[in-house]
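1. Mind folding the following:
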Amino acid sequence: MKCRGLLAVGLWVMALPAMAFSVGDRVFIPMYSENLLSDGYADGLITQINPDGTVNIRLSDVVNGQDKTLAGTCSPRPGLDIMQPADLAKRRETIEEVPTSKILPWNKGQFQYVERENLSTTIQRWLAGGMAITPDVLKGAERQSRELNLPRIGLLVRMAQLQVDSTGGNGFPVPPRMALKGSAAMLGQVAALVQPHPQAVQDAAAILAKTAPAHSRDLLVEGIVHLAKLTEHQLQKLAEDNPDPRKVDGFPPEALVAIYTGWYQLMTANDTIPYENARVAFFEAQVSKTIAEGKWPSF
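-> Now for the predicted structure:
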């Protein structure tokens, strides 16, 4: 069985520089996704180099991610979109006329795949609470996102860096009282970072309002939700220890107002889109009034 057509692998196919290949070369076929978690790949051997520079590949293995298949590599045929390695080995499927810009030498592709896996692991650890996500770890993630040409992931890493730096804990857990000291400035900085991405902010707001599923495939959305919930949790802990927000040691009312205002800056993409039909100034005034009355504001 042979299939014709270009490799179409779901949400996103990485554009690769054209390379020279020979018959018999083992090659790596990226099947990547924007959220990294759904990355997959295929590998195989080049069986023929065509006059137009494309190659035919006999597949050896396919590691499918949730968002990617080999659908579209040939004329429509049931069963080719999701194939298990055992099936491939038995049927020795061949895909034809694959541009060399869609494949990599096996060793180079494997290294790239592992780098993406490592980056994904760092991000997921931060989203899960950030245990031992130190500035050095995030510096490595920043390098990886840059070298892998993942600017949106790089933006998320920068958010994580700002959050970790703001706590003063060098990447390890600190009490809410300590973490909140730098949160107002951090939230303002993150709000400026996400300003060019209003849809991500709106999607995060929908998750917080429980009008959308609890998780998004967009890691930038996940990052915004994480920061919003983290700040809420820290403020709640502070409130549990201090019934009157006017009498919190180390946090005068204006400092608390600044934290809440930073939260609303984040959820309005730096005051460029409304949150719950209102702008930052409205929420800042409401928060100031509530704290002045000796009550803790709610989000």
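2. For the rest of this, base every contact and every neighbour count on C-alpha atoms.
-> Fine.
3. give the contact list for the nearest residue to residue 259 once chain neighbours are set aside.
-> Excluding its sequence neighbours, the residue lying closest to residue 259 (Cα to Cα, 6 or more residues apart in numbering) is residue 184, at 4.3 Å. By Cα atoms under 8 Å, 6 or more residues apart in numbering, the contact set of residue 184 is 258-263.
4. let's go with 6 Å and repeat that
-> Contact analysis of residue 184 by Cα atoms under 6 Å, 6 or more residues apart in numbering lists 258-259, 262.
5. I'd like the residues you listed as TSV, with distance to residue 151, secondary structure and neighbour count appended.
-> What follows is the contacts of residue 184, written out as TSV (distance: Cα to Cα, whole Å; DSSP: H, G, I helix; E, B strand; the rest coil; neighbours: other Cα atoms under 10 Å):
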residue	distance to residue 151	secondary structure	neighbour count
258	30	helix	19
259	28	helix	23
262	24	helix	26
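6. ok, so of those residues, who is nearest residue 62?
-> When these are compared for distance to residue 62, the smallest value, 45.7 Å, is given by residue 262; criterion: Cα to Cα.
7. these two touch, right, that closest one and residue 185?
-> No: distance between residue 262 and residue 185: 7.3 Å, which falls outside the contact criterion (Cα atoms under 6 Å).
8. For the host helix or strand of residue 289, buried residues please.
-> For residue 289, the element it lies in under DSSP states H and E is helix 280-292. With burial defined by 16 or more other Cα atoms under 10 Å, the residues of helix 280-292 counted as buried are 280, 283-284, 287-288, 290-291.
9. export these to CSV and tack on distance to residue 233?
-> As requested, the buried residues of helix 280-292 are arranged in CSV below (distance: Cα to Cα, whole Å):
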residue, distance to residue 233
280, 21
283, 19
284, 19
287, 17
288, 20
290, 19
291, 18
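10. Next, the second sequence, to be compared with the first:
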Amino acid sequence: MVDHEFASAPAAVRRTRILDLLSAVGFVRVTELSASFGVSEVTIRSDLDALEASGDLARVHGGAVMAASPRRTEPAFEEALGSQRREKLSIARHAASLVSPGDSVIVDVGTTAAALARALVERSELHDVVVITNGLKIALELERALPRFTVIVTGGTLRALQHSLVNPLADSLFDTLHADIAFIGCNGVDAERGITNINLPEAEVKRRMLGAATRRIVLADGSKIGQVHLGRVAEVSQVDGVITGGSARAKPLAELREAGLDVTRV
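-> Below you'll find the model as predicted:
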């Protein structure tokens, strides 16, 4: 629906309205702004570029988010979409290849996990797969595979940044089930400090996921290798492998392998 008040407005007025919308919802899409204002997507992208140059927002894949404040270290799901995109797709495809028909699989939250969900759906030969997730985005990606897949959502308290479900209640399900394989996301993988995460509530759920699976695989794009964050998830000895990308630095990768971790670089 076109907002006729702004359809023929000067660029400065339209950009002010974009910032108002962004402040209200946290993320705006180019396609939706174009339809709402009745202007081309090229015009909207020009508006977003100008607002990014002035420090008012940050461009991400498909749209924009509010400019990060100095105190915010965790990116929103939408903000992370554009980061290391090709690498995350490669990681996801390799991870999906490890799943067999009849497997039960835990899939964590995050953009790489969302890419994994899409890769699993695209494997049309997969059937009778049970996927347990605490990610709303992940569950929606997997919906297209019903009824080949059974999708179980943990429940819990919703976190806005990652659209994830955390405690209370998010980890209680893992006391009652066992999975063949768990794919866990993180913000850091370090040979000495282990697997770490920025957000403490999510780190707690990740620990329970690892404890509920026979095979435990960490998905981490190259920017996370060698990084250390606040919430300890596991020692490297407590996971069976990490799948990472080509941007991972050689030294921390070598240290992980020396520590006995099975590292796959795709």
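11. Need the TM-score from the superposition.
-> Counting by TM-score structural alignment, normalised by the length of the second structure, the TM-score of this superposition works out to 0.26. Behind it: 117 aligned residues with a Cα RMSD of 6.0 Å.
12. quick one: which of the contacts of residue 184 of the first structure is nearest residue 87 of the first structure?
-> Taking Cα to Cα as the measure, residue 87 of the first structure lies nearest residue 262 of these, at 53.8 Å.
13. Which residues are in contact with that closest one?
-> If you count contacts by Cα under 6 Å, 6+ apart, residue 262 of the first structure has them with 184, 187-188.
14. Remind me what the helix or strand hosting residue 125 of the first structure packs against, helices and strands.
-> When elements are assigned from DSSP H and E, residue 125 of the first structure belongs to helix 106-127. Applying 3 or more Cα pairs under 6 Å, 6 or more residues apart in numbering; DSSP states H and E, one finds that helix 106-127 of the first structure contacts strand 26-31.
15. can we see that at 8 Å?
-> The helices and strands touching helix 106-127 of the first structure, judged by 3 or more Cα pairs under 8 Å, 6 or more residues apart in numbering; DSSP states H and E, are strand 26-31, helix 135-147, helix 219-241.
16. With mean neighbour count and distance to residue 90 of the first structure as extra columns, can I get these in a markdown table?
-> Shown next, in a markdown table, are those (neighbours: other Cα atoms under 10 Å; distance: least, Cα to Cα, whole Å):
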| stretch | mean neighbour count | distance to residue 90 of the first structure |
| --- | --- | --- |
| strand 26-31 | 25 | 18 |
| helix 135-147 | 17 | 37 |
| helix 219-241 | 19 | 37 |
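17. nearest to residue 199 of the first structure, of the ones you listed?
-> Residue 199 of the first structure lies closest to helix 219-241 among these, at 8.8 Å (Cα to Cα).
18. the helices in the stretch 51-200 of the first structure, which residues?
-> Secondary structure of the stretch 51-200 of the first structure by DSSP state H, counting those that start in this stretch: the helices cover 85-91, 106-127, 135-147, 151-167, 176-179, 183-194, 198-208.
19. Compare those and give me the one nearest residue 31 of the first structure.
-> Each of the helices of the stretch 51-200 of the first structure was scored for nearness to residue 31 of the first structure using Cα to Cα, and the closest is helix 106-127 (9.7 Å).
20. What residues sit buried inside the closest one?
-> Of the residues in helix 106-127 of the first structure, those with enough neighbours to count as buried (16+ other Cα under 10 Å) are 106, 109-110, 112-113, 115-116, 118-120, 122-124, 126-127.
21. Just confirm residue 233 of the second structure contacts residue 206, I think it does.
-> Yes: if you go by Cα atoms under 8 Å, residue 233 of the second structure and residue 206 touch, sitting 6.5 Å apart.
22. can you put the helices and strands packed on helix 106-127 of the first structure in TSV and add distance to residue 157 of the first structure?
-> Output for those, formatted as TSV (distance: least, Cα to Cα, whole Å):
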stretch	distance to residue 157 of the first structure
strand 26-31	22
helix 135-147	6
helix 219-241	9
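23. so which of those gets nearest residue 3 of the first structure?
-> Among these, the nearest to residue 3 of the first structure by Cα to Cα is strand 26-31 (15.5 Å).
24. now the angle from that closest one to helix 106-127?
-> In this structure, strand 26-31 of the first structure runs at an angle of 30 degrees to helix 106-127, with axes from the mean of the first three to the mean of the last three Cα atoms, to 10 degrees as the basis.
25. Can you tell me which helices and strands strand 26-31 of the first structure packs against?
-> The criterion is 3+ Cα pairs under 8 Å, 6+ apart, and the helices and strands that strand 26-31 of the first structure contacts are strand 40-49, strand 104-105, helix 106-127.
26. Now tabulate those in CSV and tack on distance to residue 207 of the first structure.
-> Supplementary listing: these in CSV, determined by distance: least, Cα to Cα, whole Å:
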stretch, distance to residue 207 of the first structure
strand 40-49, 27
strand 104-105, 38
helix 106-127, 15
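27. Of all the ones you listed, which one is nearest residue 95 of the first structure?
-> Nearest to residue 95 of the first structure among these is strand 40-49; the distance by Cα to Cα comes to 9.7 Å.
28. so that closest one versus helix 106-127, what angle?
-> Using the same axes, to 10 degrees, the inter-axis angle of strand 40-49 of the first structure relative to helix 106-127 is 170 degrees.
29. Residue 91 of the first structure: which of the contacts of residue 262 of the first structure is nearest?
-> For these, the residue nearest residue 91 of the first structure by Cα to Cα is residue 187; the value is 54.4 Å.
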